[in-house]
Structures are given as C-alpha cells and as structure tokens.
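1. Here's a sequence, model it:
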Amino acid sequence: MKKYTIKEASEMLILPKATLRYYDQLELVVPQRANNGYRYYTEQDIRHLQYTEVMKISGFTLMEIKQVLDFKRECNIKNFPSLLQIMIDKKDDLLKRIELYDSMVRFIDQASELMKNKKSPSDMDKIDKLISDVYRSMTGGNNN
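-> Alright, predicted model coming up:
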C-alpha cells in the first residue's frame, strides 16, 4: 500500500502542511508515524482528508467532521441518531444557501440589465428594491 509524506499529501490535496498537522493534533486524520517521527499518510487517510475538505465547504465544523469520520472508521451505531440529525441539518442549511445564492444571482442579472439599459433615475430605485428583496431573503425577515 502506497504511503505519502506530509509534503506529498500537502501537494496532492493542495493543503498547507500546517493544516495537516492541525488535523493530526485534533485527531481528525491521524497518519502513521515512522520511527523518525515523520508522518506517513495512507490512501484511506487521503480519502478522509478529502472528506474533511468537502464537508468543511458544506458547512460542517471540524468536530462534526470528526464525528462523521469516527463513525466511518468504527461504525459505532450508538452515534448514528445524532450523526443523522447533523446530516439532515447540514442539508437544510445547504438548501437555504442555494436559495440565497439563486436570489443573489437573479439580483445581479436584473441589476446588470437595469444598469445596461438605464433610461431614467427610477431605474436606480428598482435596483434599491431588488437589494431590499435579497436582504429580506437573507435575513428571513420583512425588514426594509
């Protein structure tokens, strides 16, 4: 089985070596150690680091990621209900972010069109209204 030095893992994953050391310190992904103290990452460690980066982008905290990786490594069924709830909550958060980003893209499209075809000062008022609509969707409220 191929093993990677911290330098190789860092380059492969485009992650700073300091990040890999930090993950080791948190016991998120713990590479094997040689007699000389050097870290060596297995293919499975690389996969777990990929999990970590994808889940971070998805909004998981490092501790939540640790729970997922621990579950994956140990298949500890007693942690399943809380882990499942974390996954459901993250999915809901992602869907809300997608909705927000969609409204922001619509704002940019509409504002760009208004700016391109600006015919009257009232067009700027329309842009102000668009930004208010996006802000309301961001905050979930009816603020002006």
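
2. Only C-alpha atoms from now on, for both contacts and neighbour counts.
-> OK.

3. okay, which residue is most central for the protein?
-> Nearest to the mean C-alpha position of the chain, by CA atoms, centre = their mean, lies residue 57 at 1.2 Å.

4. okay but residue 66 is in contact with residue 28, surely?
-> Yes. In terms of CA atoms under 8 Å, residue 66 counts as a neighbour of residue 28; the distance is 5.3 Å.

5. So between the two, which is more surrounded?
-> Neighbour count, other CA atoms under 10 Å: between residue 66 and residue 28, residue 28 has more, with 22 against 19.

6. Flag every buried residue along the longest helix seen in the chain.
-> In the chain, taking DSSP state H as the definition, the longest helix is helix 80-116. The neighbour-count check on helix 80-116 (16 or more other CA atoms under 10 Å) flags 83, 86, 90, 100, 103, 104, 107, 111, 114 as buried.

7. would you turn those into a markdown table with distance to residue 125?
-> Converted to a markdown table, the buried residues of helix 80-116 look like this (distance: CA to CA, whole Å):
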| residue | distance to residue 125 |
| --- | --- |
| 83 | 47 |
| 86 | 42 |
| 90 | 36 |
| 100 | 22 |
| 103 | 18 |
| 104 | 17 |
| 107 | 13 |
| 111 | 11 |
| 114 | 10 |
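
8. this one next, for a side-by-side:
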Amino acid sequence: MKYFIGEFATLVSLSAHTLRYYEKEQLLIVERDTGGRRYYTEKDVTWILFIKKLKETGMSIKEIKKGQD
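-> As a prediction, this is how the structure comes out:
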C-alpha cells in the first residue's frame, strides 16, 4: 500500500514536517510518484515505528544515523 505524506503522518503520529526532516537527515529514503509526490510504504511504517522506539530510549537523530552506517 502507498501512503502520501499527510495520511502517512497521521498513521505514524508524526507531523509532515518531522517526516521531511527525517528525509533530509537521510533516516528515510522516500519514493516519489511520477508527479514528484512523496509516498511511503509498509516498509516505511515499520522503519518509522522503529525510529520512534529508539527516540523513546533517548537516542538522538545523530546516534540513530550513526547506527545505520
């Protein structure tokens, strides 16, 4: 299933601004449709929920990014 940013933000309880920030920080690699609109998949849902759990433990974005390397 594909979700556009507004519906994805609601689904994962984050703001569209936060999602764009995560994309800018390369925590998310977001697909785009032929019109250039971002869309997210079930894989992205799983990944964001994992990021949220890491954030709940007190990890910073910088630490999460370092763990991706």
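
9. Would you map the strands across structure 1?
-> 4-5, 32-33, 39-41 (DSSP state E).

10. Switch these over to JSON lines; also include mean neighbour count.
-> What follows is the strands of structure 1, written out as JSON lines (neighbours: other CA atoms under 10 Å):
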{"stretch": "strand 4-5", "mean neighbour count": "16"}
{"stretch": "strand 32-33", "mean neighbour count": "13"}
{"stretch": "strand 39-41", "mean neighbour count": "20"}
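
11. Distance check, the residue nearest to the centre of structure 1 against residue 99 of structure 1.
-> 17 Å (CA to CA, to the nearest Å).

12. do the same with residue 45 of structure 1
-> 34 Å.

13. do the same with residue 16 of structure 1
-> In terms of CA to CA, residue 16 of structure 1 sits 32 Å off from residue 99 of structure 1.

14. likewise residue 131 of structure 1?
-> The value you get for residue 131 of structure 1 to residue 99 of structure 1, if CA to CA is used, is 15 Å.

15. that older thread, distance to residue 62 of structure 1 for the strands of structure 1 - can I get that in TSV?
-> Listed next are the strands of structure 1 as TSV, based on distance: least, CA to CA, whole Å:
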stretch	distance to residue 62 of structure 1
strand 4-5	23
strand 32-33	21
strand 39-41	19
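
16. which one of the ones you listed lies closest to residue 127 of structure 1?
-> Of all the strands of structure 1, the one in closest proximity to residue 127 of structure 1, counting by CA to CA, is strand 39-41 (52.0 Å).

17. Who are the packing partners of that closest one?
-> Contact partners of strand 39-41 of structure 1 among helices and strands, from 3 or more CA pairs under 8 Å, 6 or more residues apart in numbering; DSSP states H and E: strand 4-5, helix 6-13, strand 32-33.

18. who touches stretch 59-67 of structure 2?
-> 26, 27, 51, 54, 55 (CA atoms under 8 Å, 6 or more residues apart in numbering).

19. try it again with 10 Å
-> Stretch 59-67 of structure 2 has contacts (CA atoms under 10 Å, 6 or more residues apart in numbering) with 22, 25, 26, 27, 51, 52, 53, 54, 55.
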